[in-house]
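Engineer: give me a 3D structure for the following:
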Amino acid sequence: MTLIKKEGPSQMDVVTATASVSDQDSTKDVSPATKDSHTSPADPTEAGLRLYDHGGMVLVPTPTSDPKDPLNLAVWHKCMIIFLVGSYSAFSVLGTSGLSAVYPSLIQAYPNESPARISDLLTYPTLFMGIGNLFSMPLCVTVGRRPVFLFSLLMLIVTGFWCAFSDSLGSHVAGRSFFSMAAGQSEALAPYIVEEVHFLHERSTKLSWFIGVQTVGTAAMFVATTYIVPSMGIKWWYLIITFVNVALLLLSYLFVVETKYERVEATDGAIVHLNFAEADDSRDSESGAVRNGLRLRPDIHGPRTWQHDLRLFHFKPVWSETFTFYKDTFKSLAIPSILWLLLLNGAFLGIYVYQASTFAQVLMSPPYLFKFAYLGWVQLVQILDCVLLVPVLGYGTDLLAKVMCRWRKGVFQPEYRLISMSIPGIAAVIGCVIYGQAAAHPTQWSWMGVVAPYHLGYFAFLGANLVSITYAIDSFPRKAGPVLLVICAGRGFISFGLSYSTVPLISKTGYDGAMNIFAIISGVLAGIAVPMYFLGTRFRLWAMQRLWPKLNQ
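Structural biologist: Below you'll find the predicted structure:
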């Protein structure tokens, strides 16, 4: 595979490789591209990657002929990774937030403790999930994704037993805090792994499937929680979660391979053209296995073996990278688009936290008078969010990006993703207004006025999360870890602060007043997507020139 590196006036390297399918074998013959095969990023308004070239799909990042390249994993293996990290995330979220569905059982379990003290079991997990990200994300850059992910599962198992056999509220709170630190990797590391085994043009779709697995698993177990805890006790609820995590650890040890990989053909942030007819080529030929249109070369790079996949550490740790990671994280806060995504995700998560903390009280009060067991089935409706999320924001965002690329003569810009932010933005505003009115005036609204907006708010958070993560990684692929830490950990701290303001805000403004405030905030933040669409390219180029100039050398 031949790569032609073109020097240009911009701060970004341009790497061009045009491939064609040979009828004789399954390899790709590569020839230099023409001069006009790329858009020069000298003008920052036109900076971008060419996703279509001469009628073919451009693969970004550039795949290699190395069998150990995570992009060259078989389709079934990639699906297995999505399922395992999604399942891990589902039970992590369940363990940290599932007790909110059985709060009366917690009151009964600790009759001598004040409700404010018992509520620490529900509020502290959000804080410690953010703290967990602060430790895990730098480590995943230093030692690799696989050991951090497996250790997180092991920590979930240990702390799960701790919580199950805790003999005091203080011990229970401490155990849940450490459990939540291990669960924090479901927010940043898990989607990071999913993104690393897929190409740019399919990231949104695959990430939506990951979120779908997580949401369906969590919703189903929320229903089970309302039956398990009252009949079997909190101890067995933790034990069931822990036994599932044991199974996930064993399967993940076998199938969740290391996804950190250093490519030599091209660097992230470069403009890469790889033109071929079949974008997702995976087959075997007489001359060897073919992945992504390229014949794998184990004779040059070495084969992918079970011994290689099962190895825990694949890299010699360079601990100075940890300091660099934290420094890059603080630098990311100076990028307007990343800071905006942090505030947007924090606000949307705050809406979900607010509604999740109050919907049970509203539905169990007159005139609705829901039975306690019904609340779990209300949570099950979250599966409908996945039914909307996967096709509308998963496939839809990727499809929209491809349509915009064709319209812009094949050039891809991450800002195309931001067009999809309008859907969760509208959903958040509508959900806030209706929920506030139904909760404040229940006699004038059906119970669906509470349930439907609640799930509309959850859909808004999932959608904003999906678009934000995909946009952030597309914008800064070589600094994806720091920007994900800013968004995922930062929103956890924001939601933790909001969780303590829920009761005072309701008592001061009422449900409708509080939700109207959230609607205004979410509407303004979602509306900022419009200027970000036009200015995002300039912010990206500014960041590469001022914050990380060495990446352009």
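
Engineer: from here on, contacts and neighbour counts on C-alpha atoms
Structural biologist: OK.

Engineer: and Q214, how far from V353?
Structural biologist: 17 Å (C-alpha to C-alpha, to the nearest Å).

Engineer: meant to ask about S468, not that
Structural biologist: To V353, S468 is 19 Å away according to C-alpha to C-alpha.

Engineer: what about the longest strand in the chain?
Structural biologist: Under DSSP state E, the strand in the chain containing the largest number of residues is strand 14-21.

Engineer: give me the contacts around whichever helix or strand comes after that one.
Structural biologist: The first helix or strand that comes after strand 14-21 along the chain, using DSSP states H and E, is strand 28-31. The contact list for strand 28-31, computed with C-alpha atoms under 8 Å, 6 or more residues apart in numbering, reads M1, T2, L3, A17, T18, A19, S20, V21, S22, G293, L294, R295.

Engineer: got the buried residues for strand 28-31?
Structural biologist: The neighbour-count check on strand 28-31 (16 or more other C-alpha atoms under 10 Å) flags K28, V30 as buried.

Engineer: again, but for stretch 93-111
Structural biologist: Quick answer for stretch 93-111 (16+ other C-alpha under 10 Å): 93-103, 105-106.

Engineer: same thing with stretch 76-88?
Structural biologist: H77, K78, M80, I81, I82, F83, L84, V85, G86, S87, Y88.

Engineer: go on, stretch 311-330?
Structural biologist: By 16+ other C-alpha under 10 Å, the buried positions in stretch 311-330 come out as L312, F313, H314, T322, F325, Y326, D328, T329.

Engineer: go through those residues and name the one nearest R146.
Structural biologist: For the buried residues of stretch 311-330, the closest approach to R146 (C-alpha to C-alpha) belongs to L312, at 6.8 Å.

Engineer: this one as well, want them side by side:
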Amino acid sequence: MDEKAFVDATQVENGPSAHQAIKIDGEVVLVSDSTVQRIPVASADPNDPLNFSKWRKMGIMITTCWFSIFSLLSLAGLGSFFNTLFHLYGADHTPDQIVGLSTYPTMLMAVGCLVLLPIAMVIGRRPVFIISVLVCLICYITAGTSQTFSQHFISRIFIGIATGAVESLLPLIIADVTFLDERGFYFGIYWSTQNCVSSGILIGLPYLIADAGWRWFYWLFVITMAISFIFAFFLLPETKFARLPITLSGKTIHTDEFGHTMVLDNEEALQRFGHIDADEHTPEPKRTYLQELKPWSKITPNAFKVWCGAYIKIGKAFTSPAVIWALLLSSISLGIGIAVSFVYSVVLEVSYKWSPGSVGLFNVGIIPASFLAMAYSGWFGDKMNLWLAKRNGGVHRPEHQLVNLIFPCLAGVVGLVAIALPANSPEQYSAWGMLIGWAIFQFSFTSIIITTTTFAAEVIPENPGAAIVCVVGGKNLVSFGASQGIIPMVSKYSYLTAFMILLGILIGICLLGIPVYFLNRKWRKATAKEIQT
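Structural biologist: Below you'll find the predicted structure:
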């Protein structure tokens, strides 16, 4: 990679030096003389995922979005026919056990995250993703043919583990092929498409189940997951890429296996890596399309060390106050959403006399809400980050992402109140209150997921992949308490009291974001000093 190529890639010829471009504490000179820099630095290798064509990246986005939509929908969609499941299994199982068909697999997505991502660091993203698709496909078949509650439950447990790829591996794949200044936009497409398409299908699912029976819930996903396998095999190349340290003009540029880019003095690089490679790297020949179809990749050198190191880095990520806070915020948002999905069909059928087939219309507002969330947290969020960077002398701080969460947090509060009141007092309020409140809350939830994912990808500069696992994957484990607790709370209290308890927790976590905004920068500075020493 010659010097001109590097200057063109980073676009800092009239701005700060390369060493100033990326600080070890995570602050980035994102804007220099009104020019947005492309970080991380793409290599001259034609196989570098950052150098993929737009068409290749579009295929990757289609593949990741397709799997995420239908795997997550197979977990969340059970709420659309809980009454059927109560009639089917109610004689031998408690309501909590039946609800567990949805909550336990969702919780075990966190286990999938912890298992799948470190393996993907060693053997590659592509083979792990293909295996996840095949596991889901097989388990949809076994769930659809199950004859007992236990068979149904075990099938869904493995579906939950395999779906863990959605919230660890797939965001990492997207990070592999995108630059920092555009990542929020791509994450916005990823998360918003999930909600938008899922809501449309949720509208029709009750009609399908009412007409053809509950087993067709799984036959639908058998078909869509077979298509997902075709997409994964033909459209998703391996995105794991070993970026060798590059020496240029007295500096060393290095991006590690987690996607973190550092620009160091050569002396610092010698201490860190033990060697510095030459300026000129001979890139491998461009892989042909047929070569990219190979379902396995080269095992990472020092595989066991990388595998163990991934878990060590995940543990260290939990020392960040920002990671813990982002995890709590995304968890309570998800938990409330799951809790609402448990009760809405019962409320609409019993209190508002809706037919079982029509309860899916409750989700119609998610479609515009998802588009709004994508526009707000994707396009507008990136613009806000650039504006805040310009106000900060061109320097982007990870905490700038938290400013984008103010409006979604307020929307979440309004939406939950709008749901709780009609659910508790149907004689006083219209069902439209629940529908509008659900749309508002889904805007809040989707915006929070987009922003906390983007935030996690940069809040710990030396461990972005580990932070993504903690925030995006861990939320399924933490949200289990909120979602699993709604049934006993409703039984003991009322819909209003149960949802107000969740509202109080939501408000408390949102307010904790204020001290995190100011304190996390001190944590980053302290961590950077430890790394440098």
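
Engineer: which two among the buried residues of stretch 93-111 of structure 1 are spaced furthest apart?
Structural biologist: Top of the distance list for the buried residues of stretch 93-111 of structure 1 (C-alpha to C-alpha): V93 and S105, 19.2 Å.

Engineer: burial of F151 of structure 1, as a residue count?
Structural biologist: Number of residues near F151 of structure 1 (other C-alpha atoms under 10 Å) recorded here: 14.

Engineer: and what of I383 of structure 1?
Structural biologist: If we define neighbours as other C-alpha under 10 Å, then I383 of structure 1 has 20 of them.

Engineer: name the helix or strand for the equivalent of Y311 of structure 2 over in structure 1, please.
Structural biologist: In structure 1, the residue matched to Y311 of structure 2 (TM-score structural alignment) is Y326. Taking DSSP H and E as the definition, Y326 of structure 1 sits inside helix 320-332.

Engineer: so how far is that helix from its chain's centroid?
Structural biologist: 20 Å (C-alpha atoms, centre = their mean, to the nearest Å).

Engineer: hang on, the earlier thing: which one's more surrounded, Q214 and V353 of structure 1?
Structural biologist: Using other C-alpha under 10 Å as the criterion, Q214 of structure 1 and V353 rank with Q214 on top: 27 against 21.

Engineer: isn't the more buried one up against S92?
Structural biologist: No - in this structure Q214 of structure 1 lies outside contact range of S92 using C-alpha atoms under 8 Å: 9.2 Å.

Engineer: who's in contact with E167 of structure 2?
Structural biologist: Taking C-alpha under 8 Å, 6+ apart, we find E167 of structure 2 in contact with C113, I468, V469, V472, G473.

Engineer: the last one -> structure 1?
Structural biologist: The criterion is TM-score structural alignment: under it, G473 of structure 2 has A489 as its aligned partner in structure 1.

Engineer: wasn't its match part of a helix?
Structural biologist: Yes - applying DSSP: H, G, I helix; E, B strand; the rest coil, one finds A489 of structure 1 inside a helix.

Engineer: give me the element the residue nearest to it when sequence neighbours are not counted is part of.
Structural biologist: Of all residues not flanking A489 of structure 1 in the chain, G130 sits nearest, at 4.2 Å (C-alpha to C-alpha, 6 or more residues apart in numbering). Here G130 of structure 1, judged by DSSP H and E, is contained in helix 120-142.

Engineer: average gap between that helix and structure 2?
Structural biologist: Compared with structure 2 after fitting, helix 120-142 of structure 1 has a mean deviation of 1.6 Å; criterion: mean C-alpha distance after the TM-score superposition for structure 1.

Engineer: circling back: now tabulate the buried residues of stretch 93-111 of structure 1 in TSV and tack on distance to W209 of structure 1 and secondary structure.
Structural biologist: Listed next are the buried residues of stretch 93-111 of structure 1 as TSV, based on distance: C-alpha to C-alpha, whole Å; DSSP: H, G, I helix; E, B strand; the rest coil:
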residue	distance to W209 of structure 1	secondary structure
V93	16	helix
L94	18	helix
G95	21	helix
T96	22	helix
S97	21	helix
G98	22	helix
L99	26	helix
S100	26	helix
A101	25	helix
V102	28	helix
Y103	31	helix
S105	33	helix
L106	33	helix
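
Engineer: for the residues you listed, which one is nearest P67 of structure 1?
Structural biologist: For the buried residues of stretch 93-111 of structure 1, the nearest to P67 of structure 1 is V93 (34.2 Å; C-alpha to C-alpha).

Engineer: that closest one -> structure 2?
Structural biologist: Mapped onto structure 2 by TM-score structural alignment, V93 of structure 1 lines up with L72.

Engineer: kindly report the same for T397 of structure 1.
Structural biologist: Looks like T397 of structure 1 aligns to G381 there (TM-score structural alignment).

Engineer: spatially nearest residue to its match (excluding sequence neighbours)?
Structural biologist: Per C-alpha to C-alpha, 6+ apart, closest to G381 of structure 2 is N404, 6.2 Å.

Engineer: leaving out sequence neighbours, find the closest residue to K57 of structure 2.
Structural biologist: V177 (7.1 Å).

Engineer: I misspoke; the intended subject was G160 of structure 2.
Structural biologist: G160 of structure 2 sits nearest to P105 (C-alpha to C-alpha, 6+ apart), 4.3 Å away.

Engineer: and the aligned residue in structure 1 for that neighbour, how far is that from A182 of structure 1?
Structural biologist: Here P105 of structure 2 is matched to P125 in structure 1, going by TM-score structural alignment. Remark: distance between P125 of structure 1 and A182 of structure 1 (C-alpha to C-alpha) = 10 Å.
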